[in-house]
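Chemist: no FASTA, just this:
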């Protein structure tokens, strides 16, 4: 394994006083909780129809726990240990103890005085706890309505993208390497900009893609601050093992997913292209094991999206849906869950805290990390100087060659040319949080 950088890193980037686009964190988290409470209450009749009085009681008790959580968040109460029996509860409680040791014994770890990455993740885990403690509604996805609305609002963009993929597929055998590269760059950037459709940043407000993603790419080029797509292309076209000099196909590409809705469709289209073009033999998707950060992908979201595309009244969208279902059935595509993805750990902790997941990622020729939260965890959500190298900010994390596809929605960005961060700040103070800018940022030294 690559030696970790044990030099003292910069401090965690901020407490919950920090701000993102649309709403400050202190406003955004209670707003999300209020919407969750409202969603559960609006489904009261559904719970009664399915479960009778037991469903009504579960609804009341869940709302009671979530209202208590909202009060804790707004009044800087101590962060509490989890009390449910889910498999990750002990790990979460150990992480709280770790935070307490770092802070010292003078006062309890609390909402306003803790790193915002931790308390954001903790809030979503407490939502899951409130549901889990109240069967029979334990499996209710409080964010499903927002995710499905976002998908439906993006139908024109989905049709344009699936039509583009079909045109590429038709001519795949005739494509020169230069044309193949052109299509690769197009779909990589479509997947990149699909990351703007993030419902946790907009606190669940409509944030769908409503125009053709292909037509807008040229105008978006100036807003890609780091573009390592050529490095990603070289990784996919490199021999995978010594002695396999003739091999030009990556055995496996892993995609650590971010948002459901349109972004997931862009990821599925990119994955389809990688397989159908021969750039990869297998795609392994990694998603969340329960609803997370409003719009993050769960296995139910993946299955639902494929079902929706299969049933679409559009020839090429439907064809894509059936192809994607077949990829999963035939083992060309795989979907994985792991509790590490819904914990607050920095990814440099993965080898120690989730060694089996780290070993899984080591099998990939390339790992694509989608989105802002994954970038925050890759870099430790720390207050790095903008010119610090991506490899330094990873602090030893490198199970395989990796690439972050991210639109900027948090106050952290590394790997910029000297002076660029300052220039952007003077021109647009919200450049790190608005989703207007993006990076395709790679690190290709693989750990042993």
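Modeler: That came through, no problem. On a predicted model such as this, the values are computed, not experimentally measured, just so you know.

Chemist: make it CA atoms for all contacts and neighbour counts henceforth
Modeler: Will do.

Chemist: hmm, residue 271 and residue 187 touching each other?
Modeler: No - judged on CA atoms under 8 Å, residue 187 makes no contact with residue 271 at a distance of 9.4 Å.

Chemist: how many residues are close by residue 325?
Modeler: Residue 325 has 15 neighbours, counted by other CA atoms under 10 Å.

Chemist: and here's the other structure:
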């Protein structure tokens, strides 16, 4: 039996987690500060959060925060410690929760309930190139080729060239789609499908195309989309983002598609801590599609995995067939063969975080 590897920490030199906090977060804070006409109080709070996360210790939420008790329960001795010593998954999740606090998202006033990331998501949906990129939807076959196309679109849905790439032969995908278990997804159908959604914008549009195709072809009799209950990780989809994507596609939400949420989707925990009510919900489906990089990290554990670790050994057993659809945007990856890993390490040292490579992995 393989030993469970250590959790990834924020401050480990040379690792991607440190790059996120020290290189990406400063730019993110600038974008958030400029997204709305915030006052000096909000902009100052954002700057203070950034400074704290780079050089300071983790501060708790204010006592009147609506989820203070939740974060107190999720603490593992991290409050009061340097951010650099905290596990990446927990720290990153808490950083985004603190952004909401900084911009007064929960506080009575003009910014209460205002999504700080909404302008960024709206700009993506306003891109006229989306009309071209989603024109392929009109000619999707109902055969297995159609399933391959909608699954690949869901994996690489945030790419601007997806319409052209879907027309290329399978061989052209061999160095980008590192593992493809779409055939195992096909074996799990027909039935009820649950999609644990990742991003809004063009990606949720691709997810809706997938859901509609499954329903229109009889592969699914109903589809449930699980989205975030609040703004999270910049582009993560909320219920309002589903509405916006439907409007952009020009197709109302199919009544056979349900949109649900749960507090756990914004918790700093991996799927081993999934509460019983949510686990029971997921087990009510024939198959669960787990979308995106963050959900992948939560599914297998945000740890320093050997990439040749079998996916079934690392992924949480949810009691239902699970298919992960993900592009690689963090160091966590499992289920690959040694030859593929050696080739990628030699040809593209940053393959784990570049977003160029995708995985369709079934458990």
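Modeler: Thanks, I have it. Predicted model, so just to flag it, every value in this text is computed and none were measured.

Chemist: for the stretch 101-250 of structure 2, just list every one of the strands.
Modeler: Counting by DSSP state E, counting those that start in this stretch, the stretch 101-250 of structure 2 has strands at residues 177-180, 191-196, 220-227.

Chemist: nearest to residue 336 of structure 2, of these?
Modeler: Smallest distance to residue 336 of structure 2 across the strands of the stretch 101-250 of structure 2 (CA to CA): 7.4 Å, for strand 177-180.

Chemist: so that closest one corresponds to what in structure 1?
Modeler: Alignment of strand 177-180 of structure 2 against structure 1: residues 224-227, by TM-score structural alignment.

Chemist: now do stretch 97-107 of structure 1: distance to the chain's middle.
Modeler: Here stretch 97-107 of structure 1 shows a centroid-to-chain-centroid distance of 29 Å under the convention CA atoms, centre = their mean, to the nearest Å.

Chemist: hmm, I typed the wrong one, I wanted stretch 55-63 of structure 1.
Modeler: 30 Å.

Chemist: what lines up with residue 369 of structure 1 in structure 2?
Modeler: Match for residue 369 of structure 1 (TM-score structural alignment): residue 290.

Chemist: so what's that match up against?
Modeler: Going by CA atoms under 8 Å, 6 or more residues apart in numbering, residue 290 of structure 2 touches 195, 196, 197, 296, 322, 323, 324, 325.

Chemist: just the buried ones from these?
Modeler: Taking 16 or more other CA atoms under 10 Å as the criterion, what is buried in these is 195, 196, 197, 296, 322, 323, 324, 325.

Chemist: the last one corresponds to which position in structure 1?
Modeler: What it means is residue 325 of structure 2. Going residue by residue (TM-score structural alignment), residue 325 of structure 2 aligns to residue 405.

Chemist: can you list contacts of the helix or strand harbouring its match?
Modeler: Taking DSSP states H and E as the criterion, residue 405 of structure 1 maps to strand 402-407. Strand 402-407 of structure 1 is contacted by residues 191-193, 195-196, 232, 366-372, 374-375, 435-444 when judged by CA under 8 Å, 6+ apart.

Chemist: sitting in strands, which of the residues you listed do you find?
Modeler: 366, 367, 368, 369, 370, 438, 439, 440, 441, 442, 443 (DSSP state E).

Chemist: what is the neighbour count of the third one?
Modeler: Here the number of neighbours of residue 368 of structure 1 (other CA under 10 Å) works out to 21.

Chemist: how close does it get to residue 287 of structure 1?
Modeler: 13 Å (CA to CA, to the nearest Å).

Chemist: follow-up on the earlier one: widest-spaced pair of the ones in strands among the contacts of strand 402-407 of structure 1?
Modeler: Greatest spatial distance in these: 366 and 438, 19.8 Å, computed using CA to CA.

Chemist: neighbour-wise, which of the two wins?
Modeler: residue 438 (30 against 27).

Chemist: residue in structure 2 paired with that one?
Modeler: Under TM-score structural alignment, residue 438 of structure 1 pairs with residue 358 in structure 2.

Chemist: how about residue 81 of structure 1?
Modeler: Per TM-score structural alignment, the equivalent position to residue 81 of structure 1 in structure 2 is residue 60.

Chemist: let me see the contact set for its match.
Modeler: By CA under 8 Å, 6+ apart, the contact list for residue 60 of structure 2 reads residue 79.

Chemist: that one and residue 52 of structure 2, how far apart?
Modeler: Distance, residue 60 of structure 2 to residue 52 of structure 2, using CA to CA: 12 Å.

Chemist: ok so, going back, distance to residue 423 of structure 1 added to the ones in strands among the contacts of strand 402-407 of structure 1, as JSON lines?
Modeler: JSON lines is the format used below for these (distance: CA to CA, whole Å):
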{"residue": "366", "distance to residue 423 of structure 1": "33"}
{"residue": "367", "distance to residue 423 of structure 1": "31"}
{"residue": "368", "distance to residue 423 of structure 1": "29"}
{"residue": "369", "distance to residue 423 of structure 1": "27"}
{"residue": "370", "distance to residue 423 of structure 1": "26"}
{"residue": "438", "distance to residue 423 of structure 1": "16"}
{"residue": "439", "distance to residue 423 of structure 1": "17"}
{"residue": "440", "distance to residue 423 of structure 1": "20"}
{"residue": "441", "distance to residue 423 of structure 1": "20"}
{"residue": "442", "distance to residue 423 of structure 1": "23"}
{"residue": "443", "distance to residue 423 of structure 1": "25"}
